[in-house]
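Novice: Mind folding the following:
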Amino acid sequence: MDIIFIQGLKTQAIIGIYDWEREKRQPLIFDIDMRLPIGDAAKSDAIKDTVDYKQVSDEIIQLVEASRFELLESLAEAICEHILKQHRAVTSVRLKVSKPQAVSETDTVGLIIERHSA
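Specialist: Take a look at the predicted model:
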């Protein structure tokens, strides 16, 4: 299976369980691998036959900036669900989300999840 990826997508969100995290936006960084067959797109050279990574990036930024989740787990699940629902060619998504300001003693913390279409 082929992979279209987005690496280092940066946006900001209100996210976290602590009061200080609920008061102002903080940066989040996303790495996304979307598995799908690209054979049709390679033959046609047409964007309609693949996934537009700019469109996916814009959708994720909009989703994240509008969200108010407490947990990264909930946000990550919502993003994967959105991609699989809105971009039917995608058979699975691997999402890494980093929250660099969450723990001051680290470069970043976060999680990685992988979800598959039904």
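
Novice: contacts and neighbour counts: CA atoms only from here.
Specialist: Fine.

Novice: and the residue lying closest to Gly110 once chain neighbours are set aside, what is it in contact with?
Specialist: Excluding its sequence neighbours, the residue lying closest to Gly110 (Cα to Cα, 6 or more residues apart in numbering) is Ser98, at 4.4 Å. With contacts defined as Cα atoms under 8 Å, 6 or more residues apart in numbering, Ser98 is in contact with Leu28, Ile29, Phe30, Thr108, Val109, Gly110, Leu111.

Novice: So Ser98 versus Lys43, what's the distance?
Specialist: Distance of Ser98 to Lys43, given as Cα to Cα, to the nearest Å: 36 Å.

Novice: go on, Ser67?
Specialist: Applying Cα to Cα to Ser67 and Lys43 gives a distance of 38 Å.

Novice: Likewise for Asp58?
Specialist: Taken as Cα to Cα, the span from Asp58 to Lys43 is 26 Å.

Novice: One more sequence to fold, the one below, so I can look at both together:
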Amino acid sequence: MQMLEPGQARIRIKDLRLRTYIGINDDEIRNKQDILINVLILYPACRAVDSNLIDDALNYRSITKAVIELVESNRFALLERLTQDVLDCVMGFAQVSYAEVEVDKPHALRFSESVSITLAGQRDA
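Specialist: All right, here's what the predicted structure looks like:
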């Protein structure tokens, strides 16, 4: 996990449960499935801390709405592609300096609760 530097904030969006088309089998192509998304975001929060104004903070509600729109309005063959697209969406917010996205596909394997993939991105300083 990325270390916090002074003035940085860590935001976690936990267990965002959405439905989308994910997979390559006929049944997966025809039917939406549940997925679970967890996002970790680091951003410089000094201005927000000082001002106590939403305009100076990273609006995690806006990020969540963008992720929901992306996931629910698209189709994905691979969990890797879905995870990268969500990461790209999160990194599209200029205040984000670092992000990790984990996407779980429940019951993807027999005898397993889920399969997940995690990808990370970092903005160049």
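
Novice: ranges for the strands of the first structure?
Specialist: Along the first structure, counting by DSSP state E, strands occupy 2-13, 26-36, 92-98, 110-116.

Novice: what do we get in the first structure for Leu79 of the second structure?
Specialist: By TM-score structural alignment, Leu79 of the second structure lines up with Leu72 in the first structure.

Novice: okay, stretch 2-9 of the first structure sits on what stretch of the second structure?
Specialist: Against the second structure, stretch 2-9 of the first structure falls on residues 9-16 (TM-score structural alignment).

Novice: Distance from that stretch to the middle of the chain?
Specialist: 9 Å (Cα atoms, centre = their mean, to the nearest Å).

Novice: For that stretch, give me the average deviation versus the first structure.
Specialist: Superposed on the first structure, stretch 9-16 of the second structure shows a mean distance to its aligned partners of 0.9 Å (mean Cα distance after the TM-score superposition for the first structure).

Novice: which of the residues in that stretch are buried?
Specialist: Applying a neighbour-count criterion of 16 or more other Cα atoms under 10 Å, one finds Ala9 buried in stretch 9-16 of the second structure.

Novice: thinking again about what came up before, so how do I select the buried members of the contacts of Ser98 of the first structure in PyMOL?
Specialist: Here is the PyMOL selection string for the buried members of the contacts of Ser98 of the first structure, based on 16+ other Cα under 10 Å:
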select buried, resi 28+29+30
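
Novice: which of the contacts of Ser98 of the first structure lies closest to Glu81 of the first structure?
Specialist: Phe30 (15.1 Å; Cα to Cα).

Novice: The closest one corresponds to which position in the second structure?
Specialist: That one, Phe30 of the first structure, aligns with Ile37 by TM-score structural alignment.

Novice: try Ala102 of the first structure
Specialist: Checking TM-score structural alignment: Ala102 of the first structure goes with Ala108.

Novice: give the contact list for its match.
Specialist: By Cα under 8 Å, 6+ apart, the neighbours of Ala108 of the second structure are Ser114, Val115.

Novice: Same check on Glu113 of the second structure?
Specialist: Glu113 of the second structure neighbours (Cα under 8 Å, 6+ apart): Pro106, His107.
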